[in-house]
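Novice: Sequence plus the predicted model coming up.
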Amino acid sequence: MPPRWFVVLFWYGHRLLVRTTRGRLGLWRPKPNRWGALRLTTRGRRTGQPRHVLIGYVQDGDNLVTMAMNGWSPGEPAWWLNLQARPEATVQTRDGVRPVVARRAQGDERARLWSRWAEIDHDLDAYAARRPAGTAVVVLEPRATTSPAG
């Protein structure tokens, strides 16, 4: 793994690129052997303020799937803690912005989705072993939007 300072510097640069280009650069669709990148907007669990983060994802039907990792460091990422408190969020992909609701994959679904990630990231189990607790597999499901009654 690269040094932590390099990873942090890369992610700051990536977020700056996405923000300044309004997502025209820095977001990509997943491919058969590669994950994609999306921008997730959550609400802070304490402040209620919007919080933005770039995360990798794969598609599973209409759902988007990601891993609740903090650079494989100990501790849960803030975005996952925010989603546990307030599961409704918004994602921006290369295909646009859409509302989602987050949940933790469980049981057979988790095993299936973990295996799918392991096909893309061959070191997944080794990285996960560095964490003191299990890594949540997070499913972002499309959320129906309601329109005002007319």
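Specialist: The structure has been received and is ready for your questions. Numbers count the residues shown, from 1 in each chain.
Novice: CA only for contacts and neighbour counts going forward, please
Specialist: Will do.
Novice: Which other helices and strands does the longest strand along the chain contact?
Specialist: In terms of residue count, the longest strand belonging to the chain (DSSP state E) is strand 50-60. If contacts are counted by 3 or more CA pairs under 8 Å, 6 or more residues apart in numbering; DSSP states H and E, strand 50-60 sits against strand 36-43, strand 63-68.
Novice: Columns distance to Val137 on top of those, output as CSV?
Specialist: CSV is the format used below for the helices and strands packed on strand 50-60 (distance: least, CA to CA, whole Å):
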stretch, distance to Val137
strand 36-43, 15
strand 63-68, 5
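Novice: For Thr93, which of those strands is the nearest?
Specialist: strand 36-43 (4.9 Å; CA to CA).
Novice: In that closest one, which residues are buried?
Specialist: Neighbour counts over strand 36-43 (16 or more other CA atoms under 10 Å) mark 36-43 as buried.
Novice: State the distance from the residue lying closest to Glu88 once chain neighbours are set aside to Asp60.
Specialist: In space, and not counting its chain neighbours, Glu88 is closest to Val101: 4.4 Å by CA to CA, 6 or more residues apart in numbering. When distance is defined by CA to CA, to the nearest Å, Val101 is 15 Å away from Asp60.
Novice: and what of Ile120?
Specialist: Note on Ile120: its distance to Asp60, by CA to CA, is 14 Å.
Novice: With Val100 instead?
Specialist: 14 Å.
Novice: And Trp79, by the same measure?
Specialist: 21 Å.
Novice: Neighbour count: these two, which is higher?
Specialist: Taking neighbours as other CA atoms under 10 Å, Trp79 and Asp60 compare with Trp79 leading, 23 against 13.
Novice: Next up, a structure to set beside the first:
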Amino acid sequence: MLAETICSAVSAAGLGVAAITAYRKRFLTATRIAAYALVPLGLVMTGAIDWVANALTFNPTVWIGFGILGLSWLLFSSVRAVERRRAGRGEVTGGKTGRAAAPAAPAASAPSLGAGRRSAPAKPQQATSGEDDFSDIEAILKKHGI
């Protein structure tokens, strides 16, 4: 009786946390929390401990508990499928915030050049003729005093 009360309280608290998380518009996390919260309730309703000691009976509460465990598994699976689909599209969530990760800065490698050096901004390359390539090289050499 005490174990059933504790498991029911844990499930109720977990569903409350899931509701708060869903209110904050973090639906995948809320679904995952709800799935975890339903596991203790399902185990209580199936009578998992009593079931180990006794044979499985045709008690409707036991089968409802199995249904709740199945619902929990379905929620887990659907969250994983949505996460995989988002990862396939290139939508990356940044850690626990659920927000899209910021793209890398274009000058991210600038510190590796040294403290006193700065790289020139890259110009779009025009491959119209061979003379343009040499004029770019000459401009670079003149810039460095060579």
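Specialist: Yep, it's here. Keep in mind that what you see is a predicted model, and the values were worked out from it rather than measured.
Novice: Can you give me the TM-score here?
Specialist: Once superposed, the chains reach a TM-score of 0.26 (TM-score structural alignment, normalised by the length of the second structure), with 65 aligned residues with a CA RMSD of 5.1 Å.
Novice: What is the burial count for Pro50 of the first structure?
Specialist: Count around Pro50 of the first structure with other CA under 10 Å applied: 12.
Novice: Skip the chain neighbours and tell me the closest residue to it.
Specialist: Arg43 is the one closest to Pro50 of the first structure (CA to CA, 6+ apart), at 4.6 Å.
Novice: Any figure for the gap between the one you found and Glu88 of the first structure?
Specialist: Taking CA to CA, one finds Arg43 of the first structure at 8 Å from Glu88 of the first structure.
Novice: now do Pro99 of the first structure
Specialist: 7 Å.
Novice: Those two: which is more packed in?
Specialist: Glu88 (20 against 17).
Novice: show me the residues around that one that make contact.
Specialist: Shown in contact with Glu88 of the first structure (CA atoms under 8 Å, 6 or more residues apart in numbering): 42, 99-102, 143.
Novice: which residues in the second structure form strands?
Specialist: Counting by DSSP E, the second structure contains no strands.
Novice: rewinding a little: which one of the helices and strands packed on strand 50-60 of the first structure lies nearest to Val139 of the first structure?
Specialist: strand 63-68 (4.7 Å).
Novice: Give me the helices and strands touching the very next helix or strand once past that closest one, please.
Specialist: Using DSSP states H and E, the next helix or strand after strand 63-68 of the first structure towards the C-terminus is helix 78-85. Applying 3+ CA pairs under 8 Å, 6+ apart, we find helix 78-85 of the first structure packed against strand 36-43, strand 96-104.
Novice: Give me the angle between the helix or strand following helix 78-85 of the first structure and helix 78-85.
Specialist: Going down the chain from helix 78-85 of the first structure, the next helix or strand is strand 88-93, by DSSP H and E. Here the directions of strand 88-93 of the first structure and helix 78-85 differ by 140 degrees (axes from the mean of the first three to the mean of the last three CA atoms, to 10 degrees).
Novice: Can you check which helix is longest in the first structure?
Specialist: For the first structure, the helix that runs over the most residues, judged by DSSP state H, is helix 4-20.
Novice: Equivalent analysis for the second structure, please.
Specialist: From DSSP H, the single longest helix across the second structure is helix 60-89.
Novice: Okay, buried residues for that helix please.
Specialist: So for helix 60-89 of the second structure, counting by 16+ other CA under 10 Å, buried means 62, 65-66, 68-73, 75-76, 79.
Novice: Present the residues you listed as JSON lines; the columns should include distance to Leu15 of the second structure.
Specialist: Below are the buried residues of helix 60-89 of the second structure laid out as JSON lines (distance: CA to CA, whole Å):
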{"residue": "Val62", "distance to Leu15 of the second structure": "21"}
{"residue": "Gly65", "distance to Leu15 of the second structure": "16"}
{"residue": "Phe66", "distance to Leu15 of the second structure": "18"}
{"residue": "Ile68", "distance to Leu15 of the second structure": "13"}
{"residue": "Leu69", "distance to Leu15 of the second structure": "15"}
{"residue": "Gly70", "distance to Leu15 of the second structure": "17"}
{"residue": "Leu71", "distance to Leu15 of the second structure": "14"}
{"residue": "Ser72", "distance to Leu15 of the second structure": "12"}
{"residue": "Trp73", "distance to Leu15 of the second structure": "15"}
{"residue": "Leu75", "distance to Leu15 of the second structure": "13"}
{"residue": "Phe76", "distance to Leu15 of the second structure": "15"}
{"residue": "Val79", "distance to Leu15 of the second structure": "16"}
